[in-house]
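K.L.:
have a look at this prediction, sequence included:
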Amino acid sequence: MKFVTFEVDGKRQAGIFKDSRIIGLHEASNGVIPEDLMKIIVDYPRYQPLIEQCHNGGYTLENVRLYAPLPHPISIRDFYAFEDHVITARGKRGLDVVPEWYEIPVFYFSNHLAVKGPGDVVLRPDKCEKLDYELEIACVIGKEGRNIKASQAKDYMFGFMIMNDWSARDIQAQEMKVGLGPAKGKDFATSFGPSLVTTDELSIEQGKLDLQMEAFVNGEQYSLGNAKNMYYSFAELIEQASRNVTLYPGEIIGSGTVGSGCILEQSGREFLKPGDRVDLSITHLGTLTNVVGEEDAHGLLSENGGDSL
């Protein structure tokens, strides 16, 4: 299933994208299925049979506003799992890959209260001159678990969605000299969407997905990769994330940037500026679009992005 969170007539609710229409699950079930997708995920075995019976009615994509599938996730752990990205990004800074990278998958916690959705304007932070996108794929945890083995991790994967880990490279470079990891360089926005696709619609082999990943800036292709090229699988990421810690439904596990998946890795390209449109596309997951804006004396730039499921 393709789950979405959308708004129509001023009311935000969970839905599924089916037969080119968005079906509001609360409406279609006569109020039995919750309006909040997080509540559906937490009790999914109960609601799944009811969701499968929701066929009638619905809205066209043009008549709704899409939000991130989980506008308020419990947490966001973003890993660093693509070797090509690590080699290239560190090489741009004159650094080798540290041996420890090959020993354990590492992550940082991003700001789960700064989530953006399809079509949202993402504001370039003040004093940032090197705004970058990061093309990633994210897994949503579907059930509670602790010390999960990689061999069991698939049972905890509810679904996947596109993730854009926006990065203020100049701010990030300054603060990471302290040695504590990214903070304000990542703090301002992370985009997800347009939909959350359940694992039963995707082929997952040994914790990996064979999905093409692309990024476009103002219609020009900047990035091309594949999720199968992760050095560490999602199964291994979940094993690491759950070590000595309980994971809960609605937590997000990010893959990190695919090889070539950001401007930092490339030569001769300018960083993002207000008015630029960024489209991230992943096979079966759709296209996530955002436009870069900034605050000025007249308020926010009002460029609209687009949504493609």
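P.N.:
Everything's here; your move. Residues are numbered from 1 along each chain as shown.

K.L.:
use CA for all of it now, contacts and neighbours both
P.N.:
OK.

K.L.:
tally of neighbours for Leu264?
P.N.:
23 (other Cα atoms under 10 Å).

K.L.:
any idea which residue sits dead centre in this protein?
P.N.:
Centroid-nearest residue in the chain: Met163, 2.1 Å away (criterion: Cα atoms, centre = their mean).

K.L.:
state the helix or strand in which that residue lies.
P.N.:
strand 157-164 (DSSP states H and E).

K.L.:
contacts for that strand, please.
P.N.:
With Cα atoms under 8 Å, 6 or more residues apart in numbering as the test, strand 157-164 has contacts from 41, 133-143, 190-199, 254, 280-282, 285-288.

K.L.:
same question, stretch 8-15
P.N.:
Outside stretch 8-15, the residues touching it (Cα under 8 Å, 6+ apart) are 3-7, 22-26, 34-37, 63-65.

K.L.:
ok, and here's another one to check against it:
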Amino acid sequence: MKIARIQIEGTTRVGIVDGDQVQPLAADTDMSELLAATPAQRAEFVQRATEGEPRPLSEVRLLVPVQPRTLRDFLTFEEHLEGSLKLLGAPAPHPAWYDQPLFYFSNTNAVMGPDDPVAVPPGCRLLDFELELAAVIGKPGKDLSPEQAAEHIAGYTLFNDWSARDLMSPVVPVGMGPVKGKDFANTLGPWIVTADELAPYRRDGRLALEMHAELNGAALPAGGDNSANMSWSFEEMVAFASRGAELVPGDVLASGTCGAGCLLEYWAHTDSEEPPPLRPGDVVTLVVEGIGSVSNPIVAGAEPVAVPRARVEQRRRARPWNTAGSS
């Protein structure tokens, strides 16, 4: 089942996508209840909530399919990690990367949907996209095993982790994350495909979906990747994320960028800015087998507001460890 959020006649509805049509559900439909249901319960739920006739997808506006309370972005594709490190001049992945599926929290206030314009962030010259797959939580859970985690994944969607590369590079070494390099936009869409519908694509206990990105209608020359190349499965990622933390319906866990899934990797391997950074007028499209595609146009953004450098050499309070003769 493909579950979407749609806008029709000025109202927001949940809709079920079938081919090139979408069936609106009743206005009071609870997305969380739909995500938490089993496949059989979901079918009954939709039958009860169906309202009106199906509509062509071309006649409705697709909205972001879920508005997550938390959005964790992992880094599970080793090829992307190696390409990123090459540009930074790092010799090899840090040994800690291999020990556990690492992630950071992204900005849930900057989630965008299909066809929403993405503004170049203030001061950015090296705007990039990132092709990712994401799991959507359907049932709450904490301290889950990977086997238990499978029952808590409602479905999957596409995720574009937009990146301002030049805003990231000077601050990442501080150790607090990408800061404004990731703070401005991320895209989810076009809909959520339930886990049972993607079951035929599973290989060796994980999803095996072909993934590629297109820029202005043309696929990038290096080709894409397959989600089977993730170093951890989504079930393992969910289990790790739930360690000591409650996951709730609608939470999103993204895979991290796949191999050749961003411009940064091209720049790293060609030692040039080709293809060039994204500019206003460009359109980025992500395509994932079994799910669909999501596009966003790039538009001009605002100029940066000046912020001063740190105030230094302030008067500091005396501390016991700074007192002469202290041990």
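P.N.:
Sure thing, it's come through. All of these numbers come straight from a predicted model, not from anything done at the bench.

K.L.:
tell me the buried residues within the contacts of stretch 8-15 of the first structure.
P.N.:
Listed as buried from the contacts of stretch 8-15 of the first structure are 3-7, 22-26, 34-37, 64-65; burial here means 16 or more other Cα atoms under 10 Å.

K.L.:
what about stretch 158-177 of the second structure, distance to the chain center?
P.N.:
14 Å (Cα atoms, centre = their mean, to the nearest Å).

K.L.:
find me the equivalent region of that stretch in the first structure.
P.N.:
Here stretch 158-177 of the second structure aligns to the first structure at residues 162-181, judged by TM-score structural alignment.

K.L.:
what about Lys127 of the first structure, neighbour count?
P.N.:
Neighbourhood size, Lys127 of the first structure [other Cα under 10 Å]: 9.

K.L.:
look up how far Gly261 of the first structure lies from the nearest residue to Asn229 of the first structure once chain neighbours are set aside.
P.N.:
Once flanking residues are discounted, Asn229 of the first structure sits nearest to Phe82: 6.8 Å by Cα to Cα, 6 or more residues apart in numbering. For Phe82 of the first structure, the distance to Gly261 of the first structure equals 10 Å [Cα to Cα, to the nearest Å].

K.L.:
do the same with Asn63 of the first structure
P.N.:
32 Å.

K.L.:
which residues does Val17 of the second structure contact?
P.N.:
Val17 of the second structure is in contact with Met1, Lys2, Ile3, Ala4, Gln23, counting by Cα under 8 Å, 6+ apart.

K.L.:
helix/strand/coil for it?
P.N.:
The local conformation at Val17 of the second structure, judged by DSSP: H, G, I helix; E, B strand; the rest coil, is strand.

K.L.:
quick one: the helices in the first structure?
P.N.:
25-28, 37-42, 44-52, 83-92, 169-176, 234-241 (DSSP state H).

K.L.:
nearest to Asn147 of the first structure, out of those?
P.N.:
Nearest to Asn147 of the first structure, of all the helices of the first structure, is helix 234-241, at 6.5 Å by Cα to Cα.

K.L.:
re earlier: and the buried ones among the contacts of stretch 8-15 of the first structure, which of them are in strands?
P.N.:
Phe3, Val4, Thr5, Phe6, Glu7, Ile22, Ile23, Gly24, Arg65 (DSSP state E).

K.L.:
closest to Asn147 of the first structure out of the residues you listed?
P.N.:
Phe3 (27.9 Å).

K.L.:
now that closest one: how far from Leu66 of the first structure?
P.N.:
11 Å.

K.L.:
on that earlier part again, buried set for the match of stretch 158-177 of the second structure?
P.N.:
Ile162, Met163, Asn164, Asp165, Trp166, Ser167, Ala168, Arg169, Ile171, Gln172, Glu175.

K.L.:
these two touch, right, the last one and Ala168?
P.N.:
No. Taking contacts as Cα atoms under 8 Å, Glu175 of the first structure lies outside contact range of Ala168: 10.8 Å.

K.L.:
hey, what's in contact with both of those two?
P.N.:
Lys184, Gly185.

K.L.:
of Phe82 and Gly261 of the first structure, who's got more company?
P.N.:
Neighbour totals were compared for Phe82 of the first structure and Gly261, and Gly261 leads with 26 against 21 (other Cα under 10 Å).

K.L.:
surely that one is in contact with Gln221?
P.N.:
No. Gly261 of the first structure is beyond contact range of Gln221, at 10.6 Å (criterion: Cα under 8 Å).

K.L.:
who touches both of the two?
P.N.:
Contacts common to Gly261 of the first structure and Gln221, judged by Cα under 8 Å, 6+ apart, are Glu214, Ala215.

K.L.:
what lines up with Glu82 of the second structure in the first structure?
P.N.:
Under the alignment defined by TM-score structural alignment, Glu82 of the second structure is paired with Ile87 of the first structure.

K.L.:
what's near enough to touch the residue nearest to its match when sequence neighbours are not counted?
P.N.:
Nearest residue to Ile87 of the first structure, sequence neighbours excluded (Cα to Cα, 6+ apart): Val97, at 6.1 Å. Residues in contact with Val97 of the first structure (Cα under 8 Å, 6+ apart) are Val86, Ile87, Arg90.

K.L.:
is it possible to mark the buried ones in these?
P.N.:
By 16+ other Cα under 10 Å, the contacts of Val97 of the first structure give Val86, Ile87 as buried.

K.L.:
what's the closest of the contacts of Val97 of the first structure to Lys18 of the first structure?
P.N.:
Out of the contacts of Val97 of the first structure, the member with the shortest distance to Lys18 of the first structure (by Cα to Cα) is Val86, at 37.8 Å.

K.L.:
list the contacts of the closest one.
P.N.:
By Cα under 8 Å, 6+ apart, the contact list for Val86 of the first structure reads Tyr80, Val97.

K.L.:
how much space is there between the counterpart of Val140 of the first structure in the second structure and Asp20 of the second structure?
P.N.:
Under the alignment by TM-score structural alignment, Val140 of the first structure pairs with Val136 in the second structure. Separation of Val136 of the second structure from Asp20 of the second structure (Cα to Cα): 23 Å.

K.L.:
of the two, who's got more company?
P.N.:
Comparing Val136 of the second structure with Asp20 by other Cα under 10 Å, the one with more neighbours is Val136, at 28 against 10.

K.L.:
how many residues are close by the closest residue in space to that one that isn't next to it in sequence?
P.N.:
Once flanking residues are discounted, Val136 of the second structure sits nearest to Val252: 4.8 Å by Cα to Cα, 6+ apart. Neighbour count for Val252 of the second structure, taken as other Cα under 10 Å: 28.

K.L.:
likewise the one 3 residues further on?
P.N.:
Neighbour count of Ser255 of the second structure, defined by other Cα under 10 Å: 28.
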